[in-house]
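Student: Dropping the sequence and predicted coords here.
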Amino acid sequence: MTKSLQYLPFELSDTRYFNLHSTSSGIDKVRLKITNSLECFPYITRTDKNNGCDMFVGKQDKPLDKGNSITIGLDTQTVFYQPTDFYTGQNVQILESKFMTKNIALFLIPLIKKQLVLLNWGGNGATLGRLRVKKIVLPVDEKGEPNWDYMDNFINNQIKPLEKLADESLLTYPLINLNSVPWSDFYISDFFEAERGKSGAKRKLYSGQIPLVSARKQFNAFDSFVTVDESKTFKKSISVNNNGDGGAGLAFFHNYKYVATQDVTALIEKEFMSNEVKLFISVCITKQADKFGHGNKLNTKRLLHQKIMLPVTIDGKPDFNFMEKYISSIMN
């Protein structure tokens, strides 16, 4: 009979396994020096995009932080693995370990992020001192030591199928020419009703299994997994960002149940549309996004009166059949 895996808590300040410390550089962006050296060093900030990398810079006066470590932005809950040496902005902390590998880091990162969420409640603000005493629960071996081999193998087993999918290429070149049919303009309200997201304040949401969609411009607007009442969810619909981090006007199709923040509007089809058609239309809506921003927010009224270009049949009606075939020609 196989012995069940055991777990124990470990403090991030446990020097047997971790070295948690402030960044060695911590350079404000405005103080970065323009040098003649090759701009090959990542400049890591508290951004939640691009693995925390804001830009690449040349050699600076401050010392580099060592790669093969985890960067932690306390107040933004951003945690990333850095494979190479790097510089950082302000308020970025570093977690090192002699056991660190990319797979180990990927195992630790979600556990650390859970602790950062706890540090953002009430007067328990995020500080390095408070992070040091936080504990993460790790699988252990027979001696009660962190089971690094198990963590490494666990992540490796998660990554392998994804690498296979990437190698096999999910997309092919479109087999249908978009210019082979006429196009015409339509109001979004011709096909959809609009409903604002109703997740409530993100800071009041608990971790769960339902995707939270917010006004983001990447990752299909995915924010996190939360727990909400079923009545607040949408399913198989298009979401449109009302504002956000440069994402106003962007539309995304979600082929799953999700909940949206109030900065997002869900488009509910008036009559049945296939997933392929909704994906096609979401791109057509996104093509109009440049006209919106913080000074021109996309509210529900503006969204429904927004016009988009769509392929049409000979009699001038939306050619949903063409849209479906076009998307199908791209996706395996």
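Tutor: Right, received. Where do you want to start?
Student: use CA for all of it now, contacts and neighbours both
Tutor: Fine.
Student: I figured Ile104 hits Trp148, correct?
Tutor: Yes. Using Cα atoms under 8 Å as the test, Ile104 is close enough to Trp148 to be in contact (7.1 Å).
Student: Point me to the helix or strand that includes Phe80.
Tutor: strand 78-82 (DSSP states H and E).
Student: Compute the inter-axis angle for the helix or strand where Leu106 lies and strand 78-82.
Tutor: In this assignment (DSSP H and E), Leu106 forms part of helix 102-118. On the basis of axes from the mean of the first three to the mean of the last three Cα atoms, to 10 degrees, helix 102-118 is oriented at 160 degrees to strand 78-82.
Student: Which positions in helix 102-118 come out as buried?
Tutor: For helix 102-118, a neighbour-count test (16 or more other Cα atoms under 10 Å) marks 102-109, 112-113, 115-117 as buried.
Student: circling back: helix or strand right after the strand holding Phe80?
Tutor: Next helix or strand after strand 78-82 toward the C-terminus (DSSP H and E): strand 87-88.
Student: Second structure for comparison follows:
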Amino acid sequence: MTDKIWKKFKLCDEFSFVNFKPLHAVNIQTNEVFGIPYVTRTKINNGIDGYINPESIEKKYLNPGKAISFGAETGKMFYQPVKFVAGNKMYGIYNDNLTELTAPFVIAILTNGLKDSGFEYGYGMIPERIKHRKLPFPVDSFGKIDWKYMAQFINNLSCNLPLFPVTKNHIKNSLELSDRSWHLFTVCKIVDVHSGRDYPKIQRSKGVTPYVGSSSKTNGVTDNIKTNELTPNNFAKAVVSVARNGSVGYSFYHPYFAYFSGDVRYIESSHLNIYTGLFLTQAIMSQKSQFAYGFKLGTERLKNLKISLPIDDDCNPDWNFMEKYIRSLPNSDLL
């Protein structure tokens, strides 16, 4: 890049800045798999804090894709290639030349150029505070921003990155949930529910064993611990966790050996594998709006929770169909 000519441009002369209309988290129900991306001030997962059923979104909350999103306090920028819904204090940057190749280059320029501007909680990075800034961009022979150069630069970088596997499954070949009959089941009638056990952080030491706590991120894993003779015996494998506290109602499948803290409950069943486990987590999370920090999902409430599941000819949970359904979805062949 040292042999390239660079020139400073006022941001508002080259980009459009948008204040997104917020859809607050308390007014929606998200899932971890399907729907319209819900973009918030989180610093991870490309700014996506779950997905929303498209049928439940008013058009006024939908934002066009091909945007760089950022939050007021965190200032973390991400490229959003498709339509999305924004949370509170979210803003966007648009230019017709933004693509999956040019946007990373632009984000790097913006992040580096604004990093020492003093933005923090109480003094957020909002459009009015940055759009008049002048930052350097590579230019072409006409003195314009060289979008082709940026795209080629990122493309060359990506060619040297390891390739990730691509799914062979197609959404058009996925099974239909509407083809099945469904029934409400009380959780304790179909699986075994176990309580987690507190293990204070001051007593823990760093290791490699996953520690499952109350989190809606990273599959519920909040730490990695080293086990010893003083570690409480509260380990399990091939189970589904359910947060009782904090991120109440979030549920994850754990194919690995893990410790389950007092902030979670975990479910065991001979029917559980990675496919049926993932199906069950969604059935449980569809009920999480009933609970909150002041109304926790403890052991007894989880045992008596009613969830909707597809049934077989004997009116029992159709575990075979649940597995086949998850297997039919895009990316399931990569599990």
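Tutor: Right, received. Where do you want to start? Bear in mind that the values here come from a model prediction, so they are computed numbers and not experimental data.
Student: returning to that earlier point: what's the helix holding Leu106 of structure 1 aligned against in structure 2?
Tutor: When structure 2 is aligned by TM-score structural alignment, helix 102-118 of structure 1 has no counterpart there.
Student: Which strands or helices does that helix pack on?
Tutor: Where contact means 3 or more Cα pairs under 8 Å, 6 or more residues apart in numbering; DSSP states H and E, helix 102-118 of structure 1 is packed against strand 69-73, strand 78-82, strand 135-140, helix 148-168.
Student: would JSON lines of the ones you listed with mean neighbour count be doable?
Tutor: Listed next are these as JSON lines, based on neighbours: other Cα atoms under 10 Å:
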{"stretch": "strand 69-73", "mean neighbour count": "26"}
{"stretch": "strand 78-82", "mean neighbour count": "24"}
{"stretch": "strand 135-140", "mean neighbour count": "18"}
{"stretch": "helix 148-168", "mean neighbour count": "13"}
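Student: Of these, which is nearest Leu298 of structure 1?
Tutor: Between Leu298 of structure 1 and those, the shortest gap by Cα to Cα is with strand 78-82, which sits at 28.1 Å.
Student: Against which helices or strands is the longest strand belonging to structure 2 packed?
Tutor: When structure 2 is parsed with DSSP state E, its longest strand is strand 206-212. Secondary-structure packing of strand 206-212 of structure 2 (3+ Cα pairs under 8 Å, 6+ apart): strand 221-225, strand 258-260.
Student: ok, back up a step: for Asn332 of structure 1, which of the helices and strands packed on helix 102-118 of structure 1 is the nearest?
Tutor: Among those, helix 148-168 comes nearest to Asn332 of structure 1, with 10.4 Å by Cα to Cα.
Student: Could you tell me the angle between the closest one and strand 135-140?
Tutor: Going by the same axes, to 10 degrees, helix 148-168 of structure 1 makes 90 degrees with strand 135-140.
Student: Would you mind identifying the next helix or strand past helix 148-168 of structure 1?
Tutor: Downstream of helix 148-168 of structure 1, the first helix or strand assigned by DSSP H and E is strand 183-187.
Student: Which of the residues in that next one are classified as buried?
Tutor: Buried, per 16+ other Cα under 10 Å, within strand 183-187 of structure 1: Trp183, Phe186.
Student: Quick check: it compared with structure 2, mean distance?
Tutor: Strand 183-187 of structure 1 differs from its equivalent in structure 2 by a mean of 0.7 Å after superposition (mean Cα distance after the TM-score superposition for structure 1).
Student: After superposing, tell me the mean distance of the helix or strand following that strand to structure 2.
Tutor: Using DSSP H and E, the helix or strand that follows strand 183-187 of structure 1 towards the C-terminus is strand 192-196. Strand 192-196 of structure 1: mean distance to aligned residues in structure 2 after superposition is 1.9 Å, counting by mean Cα distance after the TM-score superposition for structure 1.
Student: For strand 192-196 of structure 1, give me every contacting residue.
Tutor: For strand 192-196 of structure 1, the external contacting residues (Cα atoms under 8 Å, 6 or more residues apart in numbering) are 260-270, 300, 304.
Student: Make a ChimeraX selection of the buried ones in those.
Tutor: In ChimeraX, this line selects whichever of these come out buried by 16+ other Cα under 10 Å:
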select :260,261,262,263,264,265,266,267,268,269,300,304
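Student: what about Tyr173 of structure 1, distance to Ser328 of structure 1?
Tutor: From Tyr173 of structure 1 over to Ser328 of structure 1 the distance is 11 Å, taken as Cα to Cα, to the nearest Å.
Student: what's the answer for Trp183 of structure 1, then?
Tutor: Here Trp183 of structure 1 is placed at a distance of 19 Å from Ser328 of structure 1 (Cα to Cα).
Student: can you check Lys160 of structure 1 too?
Tutor: 27 Å.
Student: Is it correct that Ala236 of structure 2 is in contact with Tyr259?
Tutor: Yes. Using Cα under 8 Å, Ala236 of structure 2 is in contact with Tyr259, at 6.7 Å.
Student: Which of these two has more residues huddled nearby?
Tutor: Tyr259 (26 against 17; other Cα atoms under 10 Å).
Student: looking at it, that one is touching Phe235, isn't it?
Tutor: Yes. The pair Tyr259 of structure 2 / Phe235 is scored as a contact, 4.5 Å apart, by Cα under 8 Å.
Student: surely Thr227 of structure 1 meets Ile210?
Tutor: Yes. Between Thr227 of structure 1 and Ile210 there is a contact under Cα under 8 Å: 6.1 Å.
Student: now the strands: where do they sit in the stretch 201-335 of structure 2?
Tutor: 206-212, 221-225, 235-236, 239-243, 251-254, 258-260, 264-268, 306-310 (DSSP state E, counting those that start in this stretch).
Student: what's the average distance of the second one to structure 1?
Tutor: What that stands for is strand 221-225 of structure 2. Here the mean offset of strand 221-225 of structure 2 against structure 1 after fitting is 1.6 Å, by mean Cα distance after the TM-score superposition for structure 1.
Student: Check the first one too.
Tutor: On superposition with structure 1, the mean distance recorded for strand 206-212 of structure 2 (mean Cα distance after the TM-score superposition for structure 1) is 0.9 Å.
Student: ditto for the fourth one
Tutor: Its matched residues in structure 1 lie on average 0.3 Å from strand 239-243 of structure 2 after superposition (mean Cα distance after the TM-score superposition for structure 1).
Student: packing partners for that strand?
Tutor: strand 251-254, strand 264-268, helix 274-285.
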